[in-house]
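Peer 1: Prediction below, plus the sequence it came from.
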Amino acid sequence: MADDLVVTPTFVVPGSELTERFSRSSGPGGQGVNTADSRVALSFDVARSAAVPPWLRYRILCNLRGRLARGVLTITASEHRSQLQNRTAARERMGRILRDAAAAPPPTRRPTTPSRGARERRIADKKRRGQTKQRRRGGDWD
């Protein structure tokens, strides 16, 4: 359970389905950058995962189609100097991305028409504005 990635209370990715790769990171760290494998690449195979129900898999694949490579979501983290902090950052980022992709779409907007009173007020305002402009045009200013 400690390695599991909790996306939502009902959607948990088992740690056995996550793949971590470590490599040398660019960025802060000085000489340690050349020796420590602090960069983390965290991968999750969304298309073939047994943890994702079919109806949710379809929604996630559709929402993440630009980020997936052959159905696999890969997140890299190299902003911290330590491998442990990068692992935590990658897991948090993956959880956030999966949570957003699994969220239900917003309800469709039902088009509405203005009420009769709103239409009448709009026309009255337009007439009042037109009369104001008409009065301004009437005078000889020279």
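Peer 2: Perfect, thanks for sending it.
Peer 1: CA atoms for contacts and neighbours, from now on please.
Peer 2: Fine.
Peer 1: As a check, name the ranges of all helices in the chain.
Peer 2: Shown for the chain, the helices assigned by DSSP state H span residues 54-63, 83-102, 116-138.
Peer 1: most packed of those?
Peer 2: Among the helices of the chain, ranked by average contacts under mean count of other C-alpha atoms under 10 Å, first place goes to helix 83-102 (a mean of 18).
Peer 1: closest to G27 out of the helices of the chain?
Peer 2: G27 sits nearest to helix 83-102 of all the helices of the chain, at 12.8 Å, using C-alpha to C-alpha.
Peer 1: circling back: ok, which of the helices of the chain comes nearest R24?
Peer 2: Proximity of those to R24 was assessed by C-alpha to C-alpha; the nearest stretch is helix 83-102, lying at 10.1 Å.
Peer 1: second one coming, line it up with the first:
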Amino acid sequence: MLRITDTIAIEDWELTEQFVRASGPGGQNVNKTSSAVELRFEAERSPNLPDPVKRRLRRLAGRRWTTDGTLIIQCDETRHQARNRDIARDRLIELIRKASEKPKKRIPTRPTLGSKKRRLKAKKVQGEKKALRGKVEGEG
């Protein structure tokens, strides 16, 4: 079981790990060992995740979220299978922690009177500068 927060924990049956051959460092050893990890988390079917967390997780996951609601995390950073497995699990925990944080509601603000006046003055100066770029009379 993976403990994410005080209220969220993921059961082992919700996670599936598959070990595949990795590219990158390792020399000839990389051709015969499966050190890369593909971690699958059935997020849509998970009874431990509240619906708002699932929605935020789907948005944060982006392309890692499949159409059937599975979150796929791949890791082939190191040459060691166990280390890659730990990194993938840490990434999953971090992603779910981010999704569990409720975003702050934005309070819309209005521009101050001074900022409006500065903007209009800058527009007027820019307009006058461009007005002087016209054709000069008498030459041609």
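Peer 2: Cool, got the structure. Just so it is clear, the structure is predicted and the values come from calculations on it, not from any experiment.
Peer 1: that older thread, TSV for the helices of the first structure, including distance to L18 of the first structure?
Peer 2: Formatted as TSV, these follow (distance: least, C-alpha to C-alpha, whole Å):
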stretch	distance to L18 of the first structure
helix 54-63	16
helix 83-102	10
helix 116-138	57
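Peer 1: nearest to F44 of the first structure, of those?
Peer 2: Nearest to F44 of the first structure, of all these, is helix 83-102, at 8.8 Å by C-alpha to C-alpha.
Peer 1: In the second structure, point out the residues matching the closest one.
Peer 2: Aligning helix 83-102 of the first structure against the second structure (TM-score structural alignment) gives residues 81-100.
Peer 1: Report the mean distance between the matching stretch and its aligned residues in the first structure.
Peer 2: Aligned to the first structure and superposed, stretch 81-100 of the second structure gives a mean residue distance of 1.0 Å (mean C-alpha distance after the TM-score superposition for the first structure).
Peer 1: so how far is that stretch off the chain centroid?
Peer 2: Relative to its chain's centre, stretch 81-100 of the second structure lies at 13 Å (C-alpha atoms, centre = their mean, to the nearest Å).
Peer 1: So for V12 of the first structure, which of the helices of the first structure sits nearest?
Peer 2: With C-alpha to C-alpha as the measure, helix 83-102 is the member of those nearest V12 of the first structure (9.5 Å).
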